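Visitor: the following block contains a protein sequence and its predicted model.
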Amino acid sequence: MRKDQRHWSFKRFFHCEGRENCPTFQFFSSRAFNPKKWSPIVIGLLVLFVFLDAILFSIFKPATDWAPLWVGGQLSWTSPRLAYDTELVSALQVPLVGATSDRPFVYPPSALLLFAPLSTLSFPAAFLLFSVLSVALFARAARPFKPQPLLLLVAPPVVLAILAGQPTILVVALILFGLAQLDQKEGWAGVLFAMAAMIKPPLLLLAPIALAGGGYWRALLTAGATATAIGGASLAVFGLDAWLAWLSALPAFKVLVTEFEPLLRNAVTPYAMFVRMGLPPYFATACAALVVIPIAWLSFAKTRDMRIRLVTLAGGALLLSPYAMNYELAALAPAVAALRLERIRDLIMPAIWAVSLFVTVSLVGLLAVYAWAVVQLVSRWHDAAVPTEADTICLRT
């Protein structure tokens, strides 16, 4: 493979020989940034997205979710175990974002390897640096999907995740890089998936099944080795107490999610929906598992379409996870922004996905995108199974 034909590399990302050869320049100079080439359908969706973004900026205070990450990072320098003391972490956030309810640090100690260095900066500086780097990597990683760049960056779930200071954007960028490299540099893909999983494990719940379905055994091996190395590094730096404190804090966090109405209302999972309806929540998880596990396996075994793989991997994980909030819909943004928007009906699914943030039924938006991916997977599988006319002639002869 020639150098100029590679999908991406860190060297090409940071060092471009002429802007015409720079993938980042090509991304931001595409037709999506030329209003003269926008179709009325794209303009309509863009107007909807910007309108919803304005609502988000009017009702959400920036960096509210970055506060527990920054505070947890600071505490890890002195006593990592205290990062999982919900009362202490919540109290230390008051000078940063004002009076809040319980806002625990819930990420594993492996994530502190990222947040601890950032916490050495001031709160605003750390938030700004983390946001800029996350968006830059996200935009670059999404390029193989060929999305409409402007739609991608102003999509309400993406804006919400950035505004809140969630690491979702960074984690999704790592997943996108991994998907792009899976059929070329399988080992590196496993490394990237493991890095993402050690920051936000729920989004990678289905990764082992998906990789096994596609026969990506080298990726599985390198992912396991990388996860072990990162876990070992966090154990050496923060100690066993930090991991024990995290495991001890998980039951309390589960109670907080299931009993605190604002969190429950903004959750995106079937588990949370069943809790709200007073139904057995684990029944929802079991039903979801019966669907998303075989779909994840088949999507990596039967197609190389990265949009389908992303939705069935990350979207399926959200359907399976007990806890995930509405900003996690940003994980599906590259697939949504890459849709062909040519007819009015093409607006239905992206509109449902975006509007569902505001009507306390974000699960509907997730299901809409996931159903699209499943339909695409089945149709491609069917097309591949039906012999063409040329195949029929060859068989007859």
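Guide: All right, it came through fine.
Visitor: all contacts plus neighbour counts: C-alpha atoms, from now on.
Guide: Will do.
Visitor: how near is the nearest residue to Ala337 once chain neighbours are set aside to Ala155?
Guide: Spatial nearest neighbour of Ala337, chain neighbours left out: Pro147 (4.8 Å); criterion: CA to CA, 6 or more residues apart in numbering. Look at Pro147 and Ala155: by CA to CA, to the nearest Å, they are 12 Å apart.
Visitor: for Ala335, same thing?
Guide: 12 Å.
Visitor: looking at those two, which one has more neighbours?
Guide: Ala155 (27 against 23; other CA atoms under 10 Å).
Visitor: quick one, what contacts that one?
Guide: Ala155 makes contacts with 49-50, 53, 330, 333, 354, as judged by CA atoms under 8 Å, 6 or more residues apart in numbering.
Visitor: for those residues, which entry has the maximal number of neighbours?
Guide: Highest neighbour count within those: Ala333, with 28 neighbours (other CA under 10 Å).
Visitor: surely that one meets Leu152?
Guide: Yes - assessed by CA atoms under 8 Å, Ala333 is found in contact with Leu152 at 6.2 Å.
Visitor: what is in contact with these two at once?
Guide: With CA under 8 Å, 6+ apart as the test, Ala333 and Leu152 both reach Val158.
Visitor: look up the closest residue to the spatially most central residue of the chain, ignoring the ones flanking it.
Guide: By CA atoms, centre = their mean, the mean C-alpha position of the chain lies nearest to Ala331, the distance being 3.1 Å. Excluding the flanking residues, the one nearest Ala331 by CA to CA, 6+ apart is Val172, at 5.7 Å.
Visitor: take this one as well and set it beside the first:
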Amino acid sequence: MSQPDTSLTDRLWALTSDAGRLRRVSIVLALLFAAILAADTLLADGSVNMRGEHLGGDFLAFHTAGEMVLEGRAVDAWDAARFEAALQEREPAIEWYGLTWQYPPAAYFLVTPFALLPYKVAYWAWMLAGLAVFWGCFRAAFGDRIEGKAAPLLILASPIILVTLVQGQNTLFFGGMLMIAAALPGRRPVLAGLAAAVLTIKPQLGLLIPVAYLFGGHWKAFGCAATFSLALSGLATLAFGIESWSAFAGAVSRVEADMAGGGSLYPFNRIISPYGALGALGVPHGIALSVHMLTVLALAALVALAWRSTAPMQAKAALLIPATLLCSPYAYYYEMVPMLFSIAVMISMTGIRNLNAPERWWLMLSWPLVLYLPLVQGAVPVQFGFVITASLVALIAIRLKSASAAAPAPAY
């Protein structure tokens, strides 16, 4: 009796489509990660870990900026030399940190409370708060269709979440805001507008939201976003002075100059935008930036068409998120966290066992690859983060076109 032929694709898919197996792998991965990170924290000498590197990645910059606010030196943080000096004051064991502060003044409202805590405690509070905010936003954006006790584990133990935690980045907070702003302008416009306003603290994550709201006709969400943004900026100006905005503009200009000069502080192999992908291949700055801007116009047009359509709101939001990530020339790989929402929507539209071949291969290859992006990108010129994000835009756009053709009326 002949045995049924099982292809390599089927074998690989069997490893990823079984919920029980995924749950067990997620538990092991999460426990292993937590144990390693706990050991790294406990054995660290101050903010320097066993490898002689600063513990918490970019969180050290956030904690230091918050301390400078408490010391009355908020404006100094935007000066690269003074910020490096502040880092050396707290831990001179590392010769040069190379961390900078280039967030708008309102970002101090997020980081300063954590500066009230000792560094190690603050780092863990930052991670746990980020996970709580991200999961709460994911639940609110995705709605009541999340089933099973494994859902939080499968999301929060995903490789891109772990990478973000190691980096100490703030994307769990702002990625959560992006999901809310993208998914809820119809059902909860005030909340969506508030989330969009918070994204002005990390404006690269909100570049296409005005396009989506305008072409989708979400005027209440648009108005709330504009009002809350002005209020947030006004509070920041009152708190940190008008001079904080000129200092912030100077810091942004230095980032742009560094990138135009080849990216010594902000390496191209960590940037997932078209500009970063071309820069990693050695394409000159002017050409890379021109191609990037043309791509942004194409993405804006795609989002406009999608949000004018009758496709379900979640499908529109799933497209908006990865398209937004590609628009900022300086978006790093850890910004890919909110794409978990897009992946969940893509799966939910047909069920995980009914994904087509391109979607299956994308999921099988992309899900684990992001865990190794920081290591892989230093060895190869191809920017895999860009490939993953751009291909997700394409897959969602195809699904959205089908959903739009089938839908008789807008979802909300």
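Guide: That came through fine. Keep in mind that what you see is a predicted model, and the values were worked out from it rather than measured.
Visitor: trace the residue nearest to the centre of the first structure over to the second structure, please.
Guide: Taking TM-score structural alignment, Ala331 of the first structure has Pro338 as its aligned residue in the second structure.
Visitor: now do the contacts for that match.
Guide: Here Pro338 of the second structure is in contact with 172, 175-176, 178-179, 321 (CA under 8 Å, 6+ apart).
Visitor: repeat the analysis, applying 7 Å as the threshold.
Guide: Pro338 of the second structure makes contacts with 175-176, 179, 321, as judged by CA atoms under 7 Å, 6 or more residues apart in numbering.
Visitor: as a check, name the ranges of all helices in the stretch 201-350 of the first structure.
Guide: Counting by DSSP state H, counting those that start in this stretch, the segments of the stretch 201-350 of the first structure that form helices are 207-213, 217-238, 240-259, 261-265, 270-277, 281-302, 306-310, 316-320, 333-337, 348-355.
Visitor: so which of those is nearest Ser90 of the first structure?
Guide: Closest approach to Ser90 of the first structure among the helices of the stretch 201-350 of the first structure is made by helix 240-259 (13.0 Å; CA to CA).
Visitor: so what does the closest one touch, helix or strand wise?
Guide: Applying 3 or more CA pairs under 7 Å, 6 or more residues apart in numbering; DSSP states H and E, one finds that helix 240-259 of the first structure makes contact with helix 261-265.
Visitor: average offset between the helix it packs on and the second structure?
Guide: Here the mean offset of helix 261-265 of the first structure against the second structure after fitting is 3.8 Å, by mean CA distance after the TM-score superposition for the first structure.
Visitor: packing partners for that helix?
Guide: helix 240-259.
Visitor: run through who's touching the helix it packs on.
Guide: By CA under 7 Å, 6+ apart, the list of residues contacting helix 240-259 of the first structure reads 80-81, 84, 108-109, 263-264, 275.
Visitor: can I get these in TSV with neighbour count and distance to Tyr282 of the first structure?
Guide: Output for those, formatted as TSV (neighbours: other CA atoms under 10 Å; distance: CA to CA, whole Å):
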residue	neighbour count	distance to Tyr282 of the first structure
Pro80	25	32
Arg81	20	30
Tyr84	27	26
Pro108	20	23
Pro109	33	27
Leu263	17	18
Leu264	22	15
Val275	16	9
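Visitor: adding distance to Trp38 of the first structure as columns, could you present those in a markdown table?
Guide: Output for the contacts of helix 240-259 of the first structure, formatted as a markdown table (distance: CA to CA, whole Å):
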| residue | distance to Trp38 of the first structure |
| --- | --- |
| Pro80 | 51 |
| Arg81 | 52 |
| Tyr84 | 48 |
| Pro108 | 43 |
| Pro109 | 45 |
| Leu263 | 38 |
| Leu264 | 39 |
| Val275 | 43 |
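Visitor: could you single out the nearest of these to Arg218 of the first structure?
Guide: Looking across the contacts of helix 240-259 of the first structure and measuring by CA to CA, the closest to Arg218 of the first structure is Pro108, at 25.3 Å.
Visitor: alignment lookup: the closest one to the second structure.
Guide: Using TM-score structural alignment, Pro108 of the first structure pairs with Pro104 in the second structure.
Visitor: quick one: contacts for that match?
Guide: Pro104 of the second structure neighbours (CA under 7 Å, 6+ apart): 201, 248.
Visitor: do the same with Ala260 of the second structure
Guide: His285.
Visitor: tell me where the second structure has strands.
Guide: With DSSP state E as the definition, the second structure shows no strands.
Visitor: and Arg380 of the first structure, what pairs with it in the second structure?
Guide: That one, Arg380 of the first structure, aligns with Ala403 by TM-score structural alignment.
Visitor: its match contacts Met313, correct?
Guide: No - here Ala403 of the second structure does not reach Met313: they are 10.4 Å apart, not a contact under CA atoms under 7 Å.
Visitor: between these two, who's got more neighbours?
Guide: Using other CA under 10 Å as the criterion, Ala403 of the second structure and Met313 rank with Met313 on top: 22 against 17.
Visitor: just checking, the more buried one touches Ala182?
Guide: No - Met313 of the second structure sits out of contact with Ala182 when judged by CA under 7 Å, with a separation of 8.6 Å.
Visitor: what about the aligned partner of Arg308 of the second structure in the first structure, how many residues nearby?
Guide: Superposed on the first structure with TM-score structural alignment, Arg308 of the second structure falls opposite Ala301. Residues lying near Ala301 of the first structure (other CA under 10 Å) number 17.
Visitor: look up how far Ala212 of the first structure lies from Ala301 of the first structure.
Guide: 9 Å.
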